[in-house]
Every structure is written in C-alpha cells, then in structure tokens.
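In: when you get a sec, could you give me coordinates for this:
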Amino acid sequence: MNKNIKISINQLQVGHFIRLPISWKDHPFLFSNFKLKSQSQIELLKSLNINDIYYDAERSDLGLIDLKPSANKNASTVVDPEELKQIKAKMESYKQIQIDAQKKLRRNLKKTEQQFERSIAMMRSSVSKLGSRPLNSVSDAKEMITDMTNMLLSSDDLVLHLMTDAKPNDVIFHHSLNVSTMCMMLAKNLNWPRDEVELIGLGALFHDLGKLKIPSNILSKQLPLTTPEKNLLKQHSLMSLNFLKLADSFPEQAKPMITNHHEYLDGSGYPKGLKGDQLDKYSQLISVINEYDNLCNGTKLSKPKTPYASLGLLYKNYKSKLNPEYVGKLIKTIGVYPPGSLIELSSGQFGMVMSVNLNKILFPQIMLYDPIVPKEQAPIIDLEKEDISIVRCLPASALPEKIFKYLSPRENISYAIGNA
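Out: Okay, here's the model as predicted:
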C-alpha cells in the first residue's frame, strides 16, 4: 500500500496521520509528520494556503478516506478566528522555545564533545609517558580523573551524551575512557565514597592498555583468530598491569581490577578463572561496564549490538557471570534506552537517542528523522515535554536506507558527561 497518498486539504479529518509538504520553518507545528487531534489543527493547516497534503492510512485512526470533500465529518465545525489566531500564536511561541532548547542542547553536545576529545588527547599523552616518565603519566591521569569526579559529585543535573565515532588509532582510548566514565557514574550511584570513585576511574582508564602490545595485525584481523592468537589476546589484561610496573605512584588497590576485568563470578572468565569472593567489588563493577561496552561496540568474537539490546543481554544472559546489583544499577543509571539507541515513537516517527538526563532517564533527548529538515538541523525533542512515547527499539538493519543515512547511527558507542 502506498503510505503517502496525496489528497486535498479539504478531505482531512481528526485522526488522520499527515505529512506536510512545506518546510519545517514555514508552519507553526512542532513536527512535519503528526496525527491530527483537533479541528483547530485542520483550520490552521488551511490558513497556510496548502492545497494538497500527504496522508498515511496505516498510521491513522481512520481507514482509507472517502475522496469526496463532503465526507469530512468535521466540516460543519466552526473554529472562532480569534481563537485560532491565539492557538497559532501559542504554537509558534512553543515552537520557538523548542528551537532555542535544541540550539542549547547542540551547544552542550559540542562543548562536551570538545572536552571528550581533550580527554582522549590527555590519555594518549599520559600513556606515551609510561615508559620514560611513569610518575608524570600517573599524575596526569589522576588529575583528569579528579576533574571528572568533581563534575560528577558537584552537580545534580548531569547529562550523558552520545559522542562521535572513534578514529581507528583511538579505539582503545575511547573504550578505556568510556569504561572509566561509566564505572565512576555507577560508583557514585552506589554511594561509594569519593576516593573509591576516583580509584575505579583510574584503574578503568588503564585497564586495556595491554592491547597496545598486541600486534596490530591480530587486533584488526578480519578472519577468525587462531588458538594461539586468541590466547595472546587473552593476556592483554596482564600486559596492562606490566605497563604500570615502573609507576610507583599507581595505587595497589586499583591493580586487581585491571587484571580481572574479564573475570566472571562463575569462574568462566580469564586470565585466571577466578570466581565469587575472589573478585573484589572494583573487579566486579568494571567487568559489568567492560562487558556492556564490548557488547555495544563488538569484539573479535561478536558483532556490535544496540545499547538497548546490550542492556537486555546483560540482564538476561549474564546472571551467573556478573554482579546483578551492578547490572541493575547500570540500567537505572543510563535508562532502558541509552544514548545511541534507535527507536520508533508512538507518533510513527523514527529517531536516535542522543542524550539522557541522569535525573530523568525515562525522558531522553531524541534526534528525529524528518525528510523536510536538513539532517544538520534535525529536530531534537525532549520526551518529557511531548505527548509521545517510545514504542520499540530497532536494530540499525531495520531502518530504511534513507533514514539510516539521515540519523547516521554511531559505529562506536562512546559516552561523555556534561551539564544540562
């Protein structure tokens, strides 16, 4: 069935799902695709001097319409011109407020992204000093973690933003910074004291550096790894610890989590097959976050999954492997639909979760697909302020090509914290 039927504006009825044929800036409605809820909306459309409009029968409350203008059951409904004028003014005012809010969010995203890139550069610099100036290296990392902790603990209105993709040479740094940030978020929400928030942040920052000693042809190999290659890769956590041998100022308490970030409670992890009480709370927490990040971004043995699907897998399939309290706290911290999730809304629109206010995780900020609006200016809405909800989460493969290109879902899921 043709989903976009061109009809006369005089045939519209309340309950029809429509698509406007004009630019987003040329009408007072917040969206260019929506379901008609009142006769006043129809009258407003008529005031825009539109002759024809696009109608989607599948998303409408009514079935296929009768193509005779007289079939409009609401045709006799009269809307007072002055009332219509006031409604339009309120809509335009609200739309401008939303436009200003979108601009602020984009500025915050840009600012957070710039800080994230600076953190990546600082981390790269810190690692480069480990061999020649290990004390300076650890000191630089501690300073960065202290700054992150200050932000986490001093603000009650923080936002978790989705960052841009990692450059090929920065994947390990993106992953390490991502795991560090999220470990600190969870530690804060578990009411751990400041020194423990900083401790797990520092350990997580260095947890995967051993991969820098793995030959690049193994890390980037497209074919399945051989058994010796797999065994070498599984030694990377011990290699990470070797990086820190000369760094006397690196805290001893943080070292076990580096070694154990691939260990599981049931003993099925590596490199030592530790289980249960053999794993301290830092090791148990970092293993949850490390697993989540690997599910989102994929490994040599698995394809990337959406953040939504990754949380679902952690909750359902890792009950004997990961600390259930920490898994539950992760879901409560970043929401059921974390940044990077591709979703369909009750309005019939598609979008991508861009940010989550950590105090309002049920109402993420979503970038919407709107073919009439250039993707650089794609509308970003706050679910808390709109009468729409998320219907389902989608894999990238389920999106039509034009929507996929518009939303440009990230190949690598990286998060950073900013102020609301």
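In: when you work out contacts or count neighbours from here on, use the C-alpha atoms and nothing else.
Out: Fine.
In: list the residues that contact the residue nearest to the spatial centre of the chain.
Out: Closest residue to the average C-alpha location of the chain: Pro339 at 1.2 Å, with Cα atoms, centre = their mean. Pro339 makes contacts with 160-162, 307, 352-356, 415, as judged by Cα atoms under 8 Å, 6 or more residues apart in numbering.
In: let's see that with 7 Å instead.
Out: Shown in contact with Pro339 (Cα atoms under 7 Å, 6 or more residues apart in numbering): 161-162, 353-356.
In: now do Leu330
Out: Leu186.
In: and for comparison, fold this next one:
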Amino acid sequence: MGAADVPTAAALAAGALSADTSAAAQPIEPSLAAAAHANAAPADESRAGLQQPVARRADSRSSDDPALAGPPQSGWSGEDPPHAGSHRGELPPVGAPAADALLPVRAHVPPGDAAAPAAQRSGKAQNRPAPPRARDSEAAAASERRVHERRALLAAQREATRVCLRQYGEAAKSLKTAVDNVFSQPEAARQVTEGLTRALLGKMMVDGELSIRVLGEARTDRATAHALNVALISMLMGRVFGFGEDEMLDVGAGALLHDVGKLELPERARHPDARTAPADQALYREHVARGLAIGQRMGLSAGALLVIGQHHEMADGSGFPNQLNVDRLAAAARIVALVNRFDNLCDPAQPAQALTPHEALSLIFAQTRAKFDASMLNAFIRMMGVYPPGSVVQLTDDRYALVTNVNSTRPLKPRVLVYDPQCPADEALQLDLERHGDLRIRRSLRAEQLPDDALHYLSPQRRVIYFFEPAHTIRSDFGQELAA
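Out: Okay, here's the model as predicted:
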C-alpha cells in the first residue's frame, strides 16, 4: 500500500465523523470541520429494517451463563481514588524599610473594639509564608498521597486487564467446544454457541459507554481469535445501530460460525492468496454453502444463517456466492462482511502480509469503501477510532506509544501506553489523550519502525485480539504528570 493510497488521519476522520450517515450518504469528504460531529449517531434510515435503539439495561442478561461464568461486572468499574492536592498561600508584599519598622504603629481603634489590633496582627500572621519545615512536611504528604493514588490506579488497571483476559479465555474455550462438536453433536454445539452469544450480549447491554481494548497477553489459535474478533466487534456495531435482542443474537451466532464451512476444506484451500491454484480458489468459495448446511443441521436461527450465507457478499454486488447488492443484504450480514474484511487484513494466514489496524482501516477507506455499506463504514471508523487499538503511533511530542483503548465518542483521542524508559513497562499507566488537548497522535508506525528498546517496552502483538469493557479514564492530574 503506497503512501498515496492511504488517506490522512484527518481525511479518514472526516468521513467517519460526518453527521450525514443516511442511506443516500455522499462519498466521504476530507473536511476537518466534520470532526466536530464526532458524537453523531448513525441515522436509523441508513439501513433497511434496523430497529430503534433499545434501552440499555444493566440487568438485561444474567452473567451466570455457563458459557461465560464470572461475577457480573467484576473488576470493570471502580471509582477512581480521591485526589488530594496541596495549597500554598500567596507570599505577602515586600515590607516597609527597616527604619520605619522601629516606629510605633498607631492604629485607629473605634470605641468598644479593643480587640481590633489583635485581629489585625492575627490577619498579618495568616499572610506570612509557612516556615520551611512546614512546607517540606506538606510537600512530603502530597508526594505520599500521589504515590498511593498511583498505586491504586495501577492496581485498578491491572485488575481490569485480568478480568478481560479471564472473560476472553472463557469465551475462547466455549467457542472451541462448539466448533469441536458441530459434526458429532450439532444441537449441543448450537446450544454452546447461543449460550456464549447470550453471555456476551448480557455484558454489552449495559448503561454507559463501552471501550474497545486490545489484549496483548491473550493467546489462542488464529481461527478462534478471528471468529471472536469478528463476533465481538460486529455485536458492538449492532449495539451502536440499536439492534434488538433477537437481531443481536443472530449477528453474534452467525459471526462466531461464519467460517465454519472451512472445516470441510483441505488446509490449502482455507486461506487463498494470489498464488493459490484456480481449483483451490473455487473450492474456497464453497465454504459459504458448506457453512450454511452445517448451520442448518445445528438448527441455527434464520437470521444467523443469513449472516453465514452473506458474509462474503459486497454492497456493490461484487461478492460471492450470489453477487447480491446492498439492497438485498441483511443488516447483520453487512456488518459482518465489513468486520471480517478488516480482521483478515490485520491477521492474514500469511503473517508477512499483515497490516496494522490503522493501515487496514485506511486501505478499506481509500480503495474498497464502495464494497461496503457507507453508513456502516462511517460508524465502524467512529467506533474503532482512526487509530484502532493495537496501532503503534508516534505522538506530537515525538514519544512512541501503543493504542490500548478507544471510545467511539472520541475516535481521535484514544488511550495509549507511552514508552517511558524511566518507568518499568509493567508499572506504566495508560494516558488518556482526551485529557490533553495539545497532545495528539502524529502518525501511525509499523512495529519494525520502532527502536529496539521501545519495541520491547510496548510489545505490539502480530495478532491483534480485541475485547471490551466499560469506558473509564485516567484522572486528569495523573494524566498531566504522564504527559509531561
């Protein structure tokens, strides 16, 4: 991908943040002014048959589903510890000449107010600077409070990561169980798939915003990671568009099993590229029909089967197997087709061909956006951010960083882990760029462009694994310290 093919961040954001997301939306224009519409929600008329946004209920789903056990919201939300700062009074004005100091002070005391001179003396005493020992004591106390606060924030950050890793691991285990049984016990495989989808839905349908985050420590095989990435992001997209419960379950189950037909293909035909023989290319295209047949034997819903059957159809009619255009595609399938393409660009079967998340988003926007529903592409860029989690970036102060979290309300201001050689990597706090108007992302980098010490510190993963959590931010006072 040449430099001329990749839009600038401003151009990409302009399209993503445009307030016009109707079905007749015009081609995305690179206008900086469009960034002011970052909070615009996708219009209902931008897709056929999409429902009105549903109310977000904190108790809409039980977190006791066996597919994804664990205490509800455990470790996800915690109040930031209070911050106590110190205040030092203003220094008094310079005093009178020493000679005048020897003259008696003849203050006017009104009748009956003999205490006035004492009060005046008390007022003067209050304006005097604290003795050096007192100032040192205050500074030491403030420093100790900040150390405790930093430890508390670091502990909360680690706990949030631990919870997400545990939940992701449980989801991956459930999905593997389902896939392992699609032939021998298809009905049991369906039950596990639907249980996993309901568990994920229960954690998504809560009040407040959700943040998409990268899990650098997660480990699983490529097929499982791809299916979970596509399912999680597609369901979050459905949440943005106000999908109802049944539609969310359809998009989740269909996305989890969208490639299940590949289980019947030889390995050489599962991930074709330019070198793949024509016969194997044709065999690869059969995985859609084979997946539909497997899904029918499992007893999947009609909506989930539509996702499996249409996940390679394109909005311009150039997809397969039936060359359907956007008007004939289910809304859930349009979402999954986009997310599937994005994740395949980030994590292809041939690692040497992998793009960074920012490069993948830029390529879709610059070269293939006609293949996808315009309103959904706009919403996808808003939700994932111009620099999606997992992107390696350089900030405007020249420091290197890894994008860790993004919130759709501020796609140009994600949370980042900043390379700081003065702080051990396992003790580094994430920096919320939303809190720092002057600090921005200058450019995206590939991992190999980092100096060796920064590469080891940030540890960007070749396989980007996503999860989600309630949105939260680092307190601004610590953010200022980290940004310095």
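In: map the residue nearest to the centre of structure 1 across to structure 2 for me.
Out: Under the alignment (TM-score structural alignment), Pro339 of structure 1 pairs with Pro389 in structure 2.
In: ok so its match is a strand residue?
Out: No: according to DSSP: H, G, I helix; E, B strand; the rest coil, Pro389 of structure 2 belongs to no strand; its state is coil.
In: what ranges do the helices span in the stretch 1-150 of structure 1?
Out: For the stretch 1-150 of structure 1, applying DSSP state H, counting those that start in this stretch gives helices covering 39-46, 81-128, 134-154.
In: so where in structure 2 does the first one end up aligned?
Out: Aligned by TM-score structural alignment, helix 39-46 of structure 1 corresponds to no residues of structure 2.
In: buried residues, that helix. List them.
Out: Residues of helix 39-46 of structure 1 classed as buried by neighbour count (16 or more other Cα atoms under 10 Å): 39-45.
In: for Lys85 of structure 1, state which of the residues you listed is nearest.
Out: Of all the buried residues of helix 39-46 of structure 1, the one with the least separation from Lys85 of structure 1 (Cα to Cα) is Leu44, at 8.7 Å.
In: how much space is there between the closest one and Leu84 of structure 1?
Out: 7 Å (Cα to Cα, to the nearest Å).
In: before we move on, what about Glu263 of structure 1?
Out: Relative to Leu84 of structure 1, Glu263 of structure 1 is positioned 64 Å away (Cα to Cα).
In: swap in Lys316 of structure 1?
Out: Distance from Lys316 of structure 1 to Leu84 of structure 1, by Cα to Cα: 52 Å.
In: who's more crowded, these two?
Out: Neighbours per residue (other Cα atoms under 10 Å) separate Lys316 of structure 1 from Leu84, with Leu84 holding more: 16 against 9.
In: number of nearby residues for Ile361 of structure 1?
Out: Neighbours of Ile361 of structure 1 under the rule other Cα under 10 Å: 21.
In: identify the residues contacting it.
Out: Neighbouring residues of Ile361 of structure 1 by Cα under 7 Å, 6+ apart: 334-335.
In: 10 Å - rerun?
Out: Under the criterion of Cα atoms under 10 Å, 6 or more residues apart in numbering, the neighbours of Ile361 of structure 1 are 159-160, 331-338, 355, 384.
In: swap in Pro324 of structure 1?
Out: 284, 288, 314-315, 318, 330.
In: picking up where we left off before, and the gap between the match of Pro339 of structure 1 and Pro451 of structure 2?
Out: The gap separating Pro389 of structure 2 from Pro451 of structure 2 is 20 Å, by Cα to Cα.
In: please enumerate the strands of structure 2.
Out: 210-214, 392-395, 400-406, 415-418, 431-432, 441-445, 466-470 (DSSP state E).
In: give me the mean distance between the third one and structure 1.
Out: Comparison of strand 400-406 of structure 2 with structure 1 after fitting gives an average deviation of 1.3 Å (mean Cα distance after the TM-score superposition for structure 1).
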